[in-house]
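Enquirer: model this:
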Amino acid sequence: MILMNSTQVSHFTLDAYFDVGLLKYVIFLIILTFYISIIGANVFLIVVICVNRSLHEPMYLFLCSLFVNELCGSTGLFPSLLVQILSDIHTVSAPLCFLQIFSVYTYANVQFYNLALMSYDGYLAICHPLHYNTRMTSNKAAMFIALTWFFPILHVSVMISLSGSLQLCGNIINKVYCDNFLIVKLACSDTTANNTYGLVYMFTVIAALIIVIFYSYMRILRVCFSGSKQTRQKALSTCTPHLVSLFNFSFGGFFEIIQSRFDMSGVPNMLRIFLSLYFFTFPPLFNPLIHGLNLTKVRIICKSLLFGKV
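Expert: Alright, predicted model coming up:
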């Protein structure tokens, strides 16, 4: 209710959609297939980790947090996207628009926190294996997971509060889903607070997470080059899925930033839409496959559940 009273518009128009005729039903089925696959893969691995006590270790708990976040982010985007694909009028009410912003931005932030946490966990396991069980206990892992959710939710809540207080002079968002940055660009009131808050968050929190990731992997690489063959194999098996997830996330995040900050009118509509959806489609779809197939314990338990006793 606060958001509706503080903005001049009651709804937003998503202007990136265009008429594709009967092809919209094919696109609908493709998107629906992606969504069902994401839900199925992530739910399956969450259940596997939760019901097997042998997987109640920090590394698998961090993976569980990653999969839960991917479920939340996908559910914040795809149901609305599917409705918009079949609709002829691509509008969304202001409260639902801000709710979607909360969902997708929380997903992006929690994902980044999770990847930083997983890199730090890998650093401890490889660089300090003898002290790992004392430095990364189950209680500490639970505390880290709670923080990776608390701070992003707090950040996104503050961000939306600042955006919701703006006076808007338009309601057209050139995207297939609601985006906070594009709403701020619609403001005809002072956006200094929004811009300052975003810059401070980027140069403090985001910079700190990047430093953690780079430091962790630099130390891991150092062990890889100087350690024994067995140590190198352990490091590669532990870090390869993490690095793939990180590059996949960074690749999608790069296109998401480009989409929001720069003029993409020269890019074909279908390609623009694909790039904007990459961030919310491919990481949640491939992360369960990457980690599920790579981790021996998870792979064995999945086989036993699907095909009987192994």
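
Enquirer: CA only for contacts and neighbour counts going forward, please
Expert: Fine.

Enquirer: For the stretch 151-300 of the chain, which segments count as helices?
Expert: 180-185, 192-201, 207-226, 229-261, 269-294, 296-307 (DSSP state H, counting those that start in this stretch).

Enquirer: can you list these in a markdown table and add mean neighbour count and distance to residue 35?
Expert: Output for the helices of the stretch 151-300 of the chain, formatted as a markdown table (neighbours: other Cα atoms under 10 Å; distance: least, Cα to Cα, whole Å):
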| stretch | mean neighbour count | distance to residue 35 |
| --- | --- | --- |
| helix 180-185 | 18 | 23 |
| helix 192-201 | 13 | 31 |
| helix 207-226 | 16 | 29 |
| helix 229-261 | 17 | 17 |
| helix 269-294 | 19 | 8 |
| helix 296-307 | 14 | 21 |
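
Enquirer: Quick one: closest of these to residue 148.
Expert: The closest of the helices of the stretch 151-300 of the chain to residue 148 is helix 207-226. By Cα to Cα, the value is 11.1 Å.

Enquirer: The closest one - contacts with which helices or strands?
Expert: helix 94-127, helix 229-261 (3 or more Cα pairs under 8 Å, 6 or more residues apart in numbering; DSSP states H and E).

Enquirer: And this one, please, so the two structures can be compared:
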Amino acid sequence: MMENVSAVTLFTLSGLNFTMEQRIILFLLTLLWYLMILLGNVGLIFAIIMDKNLHEPMYIFLCNLCISALYGTVGFYPKFLLDLLSSHVISYAACMLQGFVIHSSTCSDFSILALMAYDRYVAICRPLVYHSVMTRQRVSIFVFLSWFIPLYCMFMNTATILGTRLCGSHINRVYCVNWMIVTLACSPPKANNAVSYFNMLFYFGHFVFILWSYTYLIRTCTASKEKWGKFMQTCMPHLISLLTFTAAVLLDLLYMRFGTIDFSQDFHNFMAIEFLIIPPLVNPLVYGFKLTKVRKKILSFVYIKRKDAKCHPVTSHIRGELSN
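Expert: Take a look at the predicted model:
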């Protein structure tokens, strides 16, 4: 029996007990939401890249936060959309890859948010040394580490699961998560438990650092109207993003580990995917509307397009008259 259960090549995913009509409606709504996520994040990335005035540490970190959102959502939405129109199964290799992408994207978000908090701390609390601290070389190193460390941590987490004997092939979730695969193991791998708890403590340290930095910022800025105005302008979007993302991730983590089966399947599905729905769309909206430089750049693109659209008919009319 152990030989049979260890040779799992396909996993079945749960949560899509809908009729075909309901699946089609859900497919269209999910596709629309995913397109909004793509448009918002790609638009913000494009605005930052195209404007040299936005090539500052704060906006570079913001650009990477948007890239992380795109990276994480591409690990979920395409497969989920396909599942809505077909059987809800996934191969062993694809399951491992999906779990790795979603987990590493989440950890990368925390790393980037920590960098953004540090950047605001130096900019507001130590403005005289800001440019000597946040040099281009140091920012590049920070960005590299904010991607390398999460990828490495999640690679180690995923590696500890590979080769584990499994006593089942049904995952009680709409997508693959490493923890769910561990629960299927005939004997939970001790190495995975050790790596998982290390990762949780490591990124809990990120959260503590962010909390400390913002507490210090608020205490410092309340003593000065000028600093408070700067805090509200540049730090408030970061704080909203942090609270939204942290709440979403904690709800998912706590529900996955300690949730009960007394709730409905729809509620269970929402708790599983809410951190893939809300933060990826909230971030570009919050930063796009709140940060003045980004908002002006986006509005300038819209104004130029509208101006070109108005000028094209006139240009065509003049060309027509000249040809006659």
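
Enquirer: Adding distance to residue 148 of structure 1, write the helices of the stretch 151-300 of structure 1 out as TSV.
Expert: Shown next, in TSV, are the helices of the stretch 151-300 of structure 1 (distance: least, Cα to Cα, whole Å):
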stretch	distance to residue 148 of structure 1
helix 180-185	21
helix 192-201	15
helix 207-226	11
helix 229-261	16
helix 269-294	17
helix 296-307	23
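
Enquirer: looking at those helices, which is closest to residue 139 of structure 1?
Expert: In terms of Cα to Cα, the element of the helices of the stretch 151-300 of structure 1 nearest to residue 139 of structure 1 is helix 207-226, at 20.9 Å.

Enquirer: Tabulate the helices and strands packed on helix 207-226 of structure 1 (JSON lines), appending distance to residue 174 of structure 1.
Expert: Converted to JSON lines, these look like this (distance: least, Cα to Cα, whole Å):
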{"stretch": "helix 94-127", "distance to residue 174 of structure 1": "13"}
{"stretch": "helix 229-261", "distance to residue 174 of structure 1": "9"}
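
Enquirer: Can you say which of these is nearest to residue 267 of structure 1?
Expert: Nearest of those to residue 267 of structure 1, taken as Cα to Cα: helix 229-261 at 10.2 Å.

Enquirer: Next, the angle from the closest one to helix 94-127.
Expert: 160 degrees (axes from the mean of the first three to the mean of the last three Cα atoms, to 10 degrees).

Enquirer: Which one, of the helices of the stretch 151-300 of structure 1, ends up nearest to residue 37 of structure 1?
Expert: helix 269-294 (7.0 Å).

Enquirer: how much does that closest one stray from structure 2?
Expert: Once fitted to structure 2, helix 269-294 of structure 1 is off its aligned match by 0.9 Å on average (mean Cα distance after the TM-score superposition for structure 1).

Enquirer: give me the stretch of structure 2 that that helix matches.
Expert: Under TM-score structural alignment, helix 269-294 of structure 1 corresponds to residues 265-290 of structure 2.

Enquirer: and the end-to-end length of the matching stretch?
Expert: The first residue of stretch 265-290 of structure 2 is 36 Å away from its last residue (Cα to Cα, to the nearest Å).

Enquirer: do the same with stretch 169-184 of structure 2
Expert: Calculated as Cα to Cα, the first-to-last residue distance of stretch 169-184 of structure 2 is 7 Å.

Enquirer: hmm, back to that, would you mind saying which of the helices of the stretch 151-300 of structure 1 lies nearest residue 124 of structure 1?
Expert: Among the helices of the stretch 151-300 of structure 1, helix 207-226 comes nearest to residue 124 of structure 1, with 8.5 Å by Cα to Cα.
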